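# here you go, sequence then predicted model.
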Amino acid sequence: MSDPAETSRTEGTGARWAGTLRREAGAAGRAVRAAWSGPGRERDLVVQSLKATLAAVLAWFVASDWLSDPMALMAPWVALVLVRTTVYGSLRQAAQQWTAICAGTLLASAAQALTGDTLGALALCVPPLTLLAHWPRFGDQGVYAATTAVFTLASGAVSGPAVGHRVGQAALGAVIGVAVNALVLPPVHLRDVRENLAALAREAGGTLHAVAAGLADGDWDAATAADWSRAADRLERRHEGLRSARGWSRESLRLTTGPLRALHRVPLDVPPESEDARWGRVTGHVAALTRTLAVAADDDRTPAPPQAAALRIYARLLHLIGDASEAEGERFLPAGIGGHPADGSRAGTKRETERETGTEQETETERETGTEREMEELRARLQDSLRDHAGQGAAHTAVLATLLLQAENLWVEVLPGARRRSRAG
């Protein structure tokens, strides 16, 4: 008779495996649909895999069928792994990998000549080659030195002509891999900058909306403030992703800018790096704001939350800043780059109509002016509340003053028009 506990554990394990398989299948299905539907990271990966296949097939044909080389394996191997995410990266890693392969081939052949035994040669050459793999100049290609040595000794081809064939095939594969990556739809990672900027702006707006909703309801405590602080931490991680995407963008334009402009394959009007700094400051202000609220909600700390009426006014101000932040996120993704209307298809139709009639810019300016006018009124009311709080002691006044300062910092950064008028004033 089977043990019920054991049966239950088995069924639980099976259910977990089934759930994992369903999630993985769902993720794979979503990736396929995304690659099919339009430009994006998934389609970029498909293109890169097809290019790698093309490079390997071409290298095999040239080495085996055209040159009739008995060691044709090296060329497609090297060509395959050198179809990288940027052309500059392919070129740099081609030099690193070819150097590593040369080192592994030569040292393995020398060790075999000294020891006359494959096992002894392996024990002699692999330790220094493994250490060499950690040399920063090799990047992540240093491991090919040791693997090439193992392959050389396992094949038994350690003569002078064999070494020459292997090194020559590695050079051929490197040339073909770099050429395919550079000439066939060269990868450019400008979309990632736009997507990360848009996501950062929208997530900042979402965090401000969450804080505004909690303050307006008055139902918030230390746990709620901790949730807001975690949301601010996620914003910082998103900003780190933006910095990484900007680095990929700069590298992907090296050696490819001219040809791509001639082909008009991708738009090169990527948002300037000043936008990265701007939204980095927004991230910092949101983090400071949530820290202030966390301190105010801590019963063991001296600062205390402001009065509920002042917090409701402040919540409305944060809500307007959050709206502006989300609108800025939409502007980073124009049509054709992956943008979508913020208010659904009808909003998109309205926006297209405005664009056709030439009234979009006027409507947007009027909307921003109305928002700024309401924000000015809310700030004036908060300043009056700050004076009222000053008569009630420093504990409430310090928190409200700090919150107001962070809101003004966010206002100036999120609304570019307000920032220009503030500087002009």
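Sure thing, it's come through.

# only C-alpha atoms from now on, for both contacts and neighbour counts.
OK.

# elements contacting the helix or strand where A179 lies?
A179 is located in helix 160-183, with elements delineated by DSSP states H and E. Other helices and strands packing on helix 160-183, by 3 or more Cα pairs under 8 Å, 6 or more residues apart in numbering; DSSP states H and E, are helix 41-60, helix 74-81, helix 87-115.

# tell me the buried residues in the helix or strand that that helix is followed by?
Per DSSP H and E, the first helix or strand lying C-terminal to helix 160-183 is helix 191-217. Using 16 or more other Cα atoms under 10 Å as the test for burial, helix 191-217 gives 191-216.

# which of the residues in the strand or helix carrying G14 are buried?
Assigning secondary structure by DSSP H and E places G14 in helix 4-37. By neighbour count on 16+ other Cα under 10 Å, the buried set for helix 4-37 is 31, 35.

# put this next to the previous one:
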Amino acid sequence: MAGEGAGQRTEAAARGWPDRVRQWWLRARGTAGYERYTLLQVLKSTLAATLAWVVSYYLLDSPSPAFAPFSAVLIMQVTVYQSLLQSLRYLGAVAVGVAMVAALGFLSGPDLLTFVLVALAGLTIGRWPALGAQGPQVSTAAFFAFSTYASATSATDKVTQLGQIILLVLIGCTIGVVVNVTVAPPMRYRSAEYGIRSLSTALDDLVSDMYPALRDGELDEERLRQWHRRAEQTGGLITQAKDGFNTAQESLYFNPRRLLRRYRGKHSFEGYGAVLAALERSLYQVSSLTRSLHEWHEEEGSRYDDGAFLRGYADFLESVSKIAEVLGELDEDSLGEQARQLCRLADEARERCRRVSDGASRAGLPLADPARPYGVLVVEATRLMEEFQHCCDVLQRYADQDA
């Protein structure tokens, strides 16, 4: 029976794969997401490899034509800038490896001791930081070059074939860069938006759980511990968002698409960078806020003795949630309207923050007592308000510039 069940599952999976392929294809055609990017990279790499093969095999009649298409595909990076940088590093690594083989080979001949020296030198030089990720290509190129050198029959053939390796790599890198620059060069500016959206959504989800419980006074131990744990776990999201922003900014370098009218004046990433930094600080402030709530609740006999303060604070966090919700839908094409909406919400949040501070003072709460949470809550509310007001001002300024 178990074998029959496994067979049925396999058959069902086999019947379902055409539907999955069709859905993948529809997503690639319909939206500018992961599927379309993957398809585009495959097609561009295929084109670059084919052109490099035609040049190396048919035009140059090289005995080792595979070096060219391999090099062309290797440097098809996510951004034009990375393609240029990695192609220079790769070409330098190959040149060093080949030159090392030529020098050692002509000095001591293609014997085992020479290969040991080539391997030792290549693996050592490959750790040079200037070569970056292409460091291992020094030893790889050296091994291929040594094989070519050892099989050549004359000194002239040895020099010619070693020089041809560098020429083929140069051809492959050049074709790869040209294809990446001229055929739909990757413009990853949306990565900056995705980073802001991910942090905003995490903030919105957390704060949206907090303010109803604060309003109703439902602050049990388990809930407070979960809030604090969730706030502390946003570090990974922050790192990913920063990486996405860096990729988006890097995709502009040497990219001809930035010259098109559609992109003019719209990709000064200072605005998005400032918003991302503000969201990062906001998440740290919320983490401090949740830690204060949790630590106070853990103390024996602790009580939140001012329900009006907590209700006012809940109102403020509700405003924060609305701001985070708008930032979680940030879209450059709608930036003007979203910036105006954020400014309206920021004004509302500022008024509620003022009520929190004034209410705490009127109630005579111990704001200066480090053992009580009220002072920390008021301070973090003020800081959160400043961060979101900054987001509003920055986005409004860049929206006005792009109008």
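Okay, I see it. Being a predicted model, the structure only gives us computed values, none of them experimental.

# what's the TM-score here?
Once superposed, the chains reach a TM-score of 0.80 (TM-score structural alignment, normalised by the length of structure 2), with 378 aligned residues with a Cα RMSD of 3.8 Å.

# ends of stretch 326-339 of structure 1, what's the gap?
One end of stretch 326-339 of structure 1 to the other measures 13 Å (Cα to Cα, to the nearest Å).

# what's the spacing between it and its chain's center?
17 Å (Cα atoms, centre = their mean, to the nearest Å).

# do stretch 290-308 of structure 2 as well
38 Å.

# ok so, going back, the helix holding A179 of structure 1 vs structure 2, average distance?
For helix 160-183 of structure 1, the mean deviation from structure 2 after alignment is 1.0 Å (mean Cα distance after the TM-score superposition for structure 1).

# picking that back up, which among the helices and strands packed on helix 160-183 of structure 1 is found nearest to E275 of structure 1?
Checking those against E275 of structure 1 by Cα to Cα gives helix 41-60 as the closest, at 22.1 Å.

# buried stuff in that closest one?
42-44, 47-48, 51-60.

# and for Y57 of structure 2, the neighbour number?
16 (other Cα atoms under 10 Å).

# so what corresponds to it in structure 1?
Y57 of structure 2 maps onto S64 in structure 1 when the alignment is built from TM-score structural alignment.

# ok, its match - contacts?
70-72 (Cα atoms under 8 Å, 6 or more residues apart in numbering).

# tell me the one among those residues nearest to G29 of structure 1.
For those, the nearest to G29 of structure 1 is A72 (36.8 Å; Cα to Cα).

# helix or strand for that closest one, which one?
Per DSSP H and E, there is no helix or strand for A72 of structure 1.

# likewise R223 of structure 2?
Per DSSP H and E: helix 221-232 holds R223 of structure 2.

# contacting residues around that helix?
Contacts for helix 221-232 of structure 2 (Cα under 8 Å, 6+ apart): 206, 210, 283-284, 286-287, 290-291, 293-294, 297-298.

# ok, back up a step: what angle do helix 74-81 and the helix holding A179 of structure 1 make with each other?
30 degrees (axes from the mean of the first three to the mean of the last three Cα atoms, to 10 degrees).

# what range in structure 2 matches helix 160-183 of structure 1?
Under the criterion TM-score structural alignment, helix 160-183 of structure 1 matches residues 159-182.

# contacts for that stretch, please.
44-45, 47-49, 51-52, 56, 62, 64-65, 67-73, 75-76, 80, 83-84, 87, 91, 94-95, 98, 102, 145, 148-149, 152, 186, 255-256.
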